[in-house]
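# give me coordinates for this.
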Amino acid sequence: MQKSYKENKLEDGILSKLSGKSKQIASLIFNDREIITLQNHSNIVSIKRLGYNDHGPVHMKKTALNAMIMFGLLKNKNIKFNLEKEELGNSEDSRISILLASLLHDIGMSIGRDNHEFLSVNLSIPIITRLLKKIYPKNIEKRTVIRSTVIEGIIGHMANRTITSIEAGLVIIADGCDLEKGRARIPSLLSNEAKAGDIHRFSAQTITKLEIDEGKNKPIRINVHMKESAGLFQVEKVLLPKIKFSTIKPFIELYATINNSKKRNYL
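Sure, this is the predicted structure:
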């Protein structure tokens, strides 16, 4: 299957932040025909059948890139993830867990929207098992722990069930940070008819850029730029609740900038 320019660019961005085993597993994912098919079919169901925004390969790769940026910022501040703190693995194992969860979290959309996080888990388990066996061929204990951590990240990304690890908490916010107008572009092109949930589409179209950088007082600063105040809906109803739910909330600064002038500080 031919990938879009944006997909290839996101893959290059993700790979540039990886090395060793995490880079190896990312390359396996990007060339796995089952994963590629599931990601693409998720968009067919989400956009063409249901009229939702992007839940396909671009969104999942954007989530993964966001996650890798935040992972690096936390690691630079010597914040340990749960696998390392609990002596179950190291930071590279945590990175792999987050990467897998980010790139698989919405494949359940290939079946439907309702409880899609549970559907994603069901579809992901054999894939996760298969990929981890290639990376950790002789270490069943590590494969088992990482698989559980990946599943927590997938099943928790809707911020409606309790999560306990920093790894899963990072996935939630990385997913919520995909707010920019491009995510709503295809549904807007396909239909101009009013329907329930359009506020998500129209508010997303006002978001021009989302930046993830080192914070002044906390490890991570998220700044959402928008051309109109309608974009505040995305910040206050989509991203902020996910941050408040997440285990990494104490490490986040959140700002919204309207028209390059008015700035709101949320966290």
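
# please count neighbours and contacts with C-alpha atoms only from this point.
OK.

# just the strands in this structure please.
Counting by DSSP state E, the chain has strands at residues 207-214, 220-226, 252-258, 262-265.

# residue 160: which of these is closest?
Between residue 160 and the strands of the chain, the shortest separation by Cα to Cα is 19.8 Å, and it involves strand 252-258.

# ok and the closest one relative to strand 207-214, angle-wise?
Per axes from the mean of the first three to the mean of the last three Cα atoms, to 10 degrees, the angle that strand 252-258 makes with strand 207-214 is 150 degrees.

# list the contacts of strand 252-258.
215, 217-229, 232, 235, 243, 263-267 (Cα atoms under 8 Å, 6 or more residues apart in numbering).

# quick check: which of the strands of the chain is buried the most?
Neighbour counts (mean count of other Cα atoms under 10 Å) averaged over each of these peak at strand 220-226, with a mean of 23.

# which ones are touching residue 34?
Neighbouring residues of residue 34 by Cα under 8 Å, 6+ apart: there are none.

# distance of the spatially closest residue to residue 113 that is not a sequence neighbour from residue 186?
Closest residue to residue 113 apart from its sequence neighbours, by Cα to Cα, 6 or more residues apart in numbering: residue 46 at 7.5 Å. Residue 46 sits at a distance of 11 Å from residue 186 (criterion: Cα to Cα, to the nearest Å).

# what residues are shared contacts of those two?
53-54.

# one more to put side by side:
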Amino acid sequence: MTGASPRDADQDAQDVGSLEDRVAAANIRLPVRGNRKLDGLVAAVNADVQLKAWWHAAAVNAERLGMSDHSWVHIQIVSNIALRLTRLLARRGIRLSSVADHGLDERDAEVIIVAAALFHCVGMSIHRADHEQFSLFLTADKLPALLAPLYDEPRRSIVVAEASHAIISHRSKGAPFTMEGAIVRVADALDMAKGRSRVPFEQLLPNIHSLSSYAIESVKISAGTDTAVHVEIEMNNSAGIYQVDEGLGTKLRGTPLAEHLEVVARIDAEHEERLVPVFRLS
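Sure thing, here's the model as predicted:
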């Protein structure tokens, strides 16, 4: 393929114009598929200038620190991945925690998962260190207000509580104990293709993190045969195994999602000796 990726195109649009223009450019797109509450949440989020400003500030802080993309584009990608994982699990009849424990339905679970994905790194607008906790602080008032037209109590508070668990669970030692928390945690890790970095590779200090991140060409998520979800990762260099094993693997192992998701990484590069042509995460 040639030309700019969807991430590049969205980020180019974001980088043009005034602060107000850049904030206004954020526009989350999701396949709501008739889920009216999810559609209502996305519409409310797209109309909320304060939340968009937090995403912008998070992106700026990430750039200041030479980190990978934490803009609204990352938010949209993680939200879409999380929704994809959720629906593949539902297709296999796997009940999510909010459905099993609270008696909510699958559409409510989608709202919980997307809400968590939308808010999971807004705390980066304050600081990188402990940003997950800052995300909870910002979520505490904002998310209930966005959900007020969609849910009455006590369901609204349950949705907020479950989304908040998923938000805090995406930190390095988050240990999610709900399927929703595991989905958001893994979806965040699956935004790993090399376009994720807004810092040119040549400017990075070469280390295993930068080399591994740049080696990931693409991530494809589909229905599995033996498991509900199959993830196939294309790499251009075996250095990408570190990103798959230490990045994604660390986020997946020990979660309720682990038994339902298989990961296969393939190396398709003529210029290097194929020491590990196929790597399976276990």
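
# TM between them?
The TM-score (TM-score structural alignment, normalised by the length of structure 1) is 0.89; 257 aligned residues with a Cα RMSD of 2.2 Å.

# give me the aligned partner of the residue nearest to residue 113 of structure 1 over in structure 2.
By TM-score structural alignment, residue 46 of structure 1 lines up with residue 62 in structure 2.

# tally up the residues packed near that match, please.
By other Cα atoms under 10 Å, 21 other residues sit near residue 62 of structure 2.

# can you check residue 173 of structure 1 too?
Applying other Cα under 10 Å, we find 30 residues neighbouring residue 173 of structure 1.

# that one matches what in structure 2?
Under the alignment by TM-score structural alignment, residue 173 of structure 1 pairs with residue 186 in structure 2.

# isn't its match up against residue 248?
Yes. With contact defined as Cα atoms under 8 Å, residue 186 of structure 2 reaches residue 248; the gap is 6.8 Å.

# before we move on, the earlier item: tell me the contacts of the residue nearest to residue 113 of structure 1?
So residue 46 of structure 1 contacts 52-55, 109-110, 112-113 (Cα under 8 Å, 6+ apart).

# give the aligned range of stretch 199-218 of structure 1 in structure 2.
Counting by TM-score structural alignment, stretch 199-218 of structure 1 pairs with residues 208-227 of structure 2.

# next, the buried residues of the longest helix along structure 2.
Determined from DSSP state H, the single longest helix within structure 2 is helix 72-91. Residues of helix 72-91 of structure 2 classed as buried: 72-89 (neighbour count, 16 or more other Cα atoms under 10 Å).

# what's in contact with that helix?
Applying Cα under 8 Å, 6+ apart, the contact partners of helix 72-91 of structure 2 are 7, 10-11, 26-31, 52, 55-56, 59, 95, 106, 110, 113-114, 117-118, 183-184, 186-188, 190-191, 196, 221-223, 228-229, 260.

# what range in structure 1 matches that helix?
Going by TM-score structural alignment: helix 72-91 of structure 2 matches residues 57-76.

# compared with structure 2, how much does the matching stretch deviate?
Its matched residues in structure 2 lie on average 0.7 Å from stretch 57-76 of structure 1 after superposition (mean Cα distance after the TM-score superposition for structure 1).

# quick one: distance of that stretch to the chain centre.
Mean C-alpha position of stretch 57-76 of structure 1 versus that of the full chain (Cα atoms, centre = their mean, to the nearest Å) differs by 7 Å.

# just stretch 221-232 of structure 1 next, same as before
19 Å.

# next, count neighbours for the aligned partner of residue 238 of structure 2 in structure 1.
In structure 1, the residue paired with residue 238 of structure 2 is residue 229, using TM-score structural alignment. Residue neighbour count, defined by other Cα under 10 Å, stands at 16 for residue 229 of structure 1.

# how near is the equivalent of residue 43 of structure 2 over in structure 1 to residue 19 of structure 1?
Matched by TM-score structural alignment, residue 43 of structure 2 corresponds to residue 27 in structure 1. Distance, residue 27 of structure 1 to residue 19 of structure 1, using Cα to Cα: 11 Å.

# then residue 166 of structure 1?
Distance check for residue 166 of structure 1 against residue 19 of structure 1: by Cα to Cα, it reads 21 Å.

# if you count what's nearby, which of the two comes out ahead?
Shown here are residue 166 of structure 1 and residue 19; by other Cα under 10 Å, residue 166 has more neighbours (21 against 12).

# distance of residue 218 of structure 1 from residue 166 of structure 1?
15 Å.

# ditto for residue 226 of structure 1
In this structure, residue 226 of structure 1 and residue 166 of structure 1 are 29 Å apart, going by Cα to Cα.

# and for residue 246 of structure 1?
8 Å.

# endpoint to endpoint, stretch 24-36 of structure 1 covers what distance?
17 Å.

# same deal with stretch 218-234 of structure 1?
End-to-end distance for stretch 218-234 of structure 1: 22 Å, by Cα to Cα.

# no further questions, thank you.
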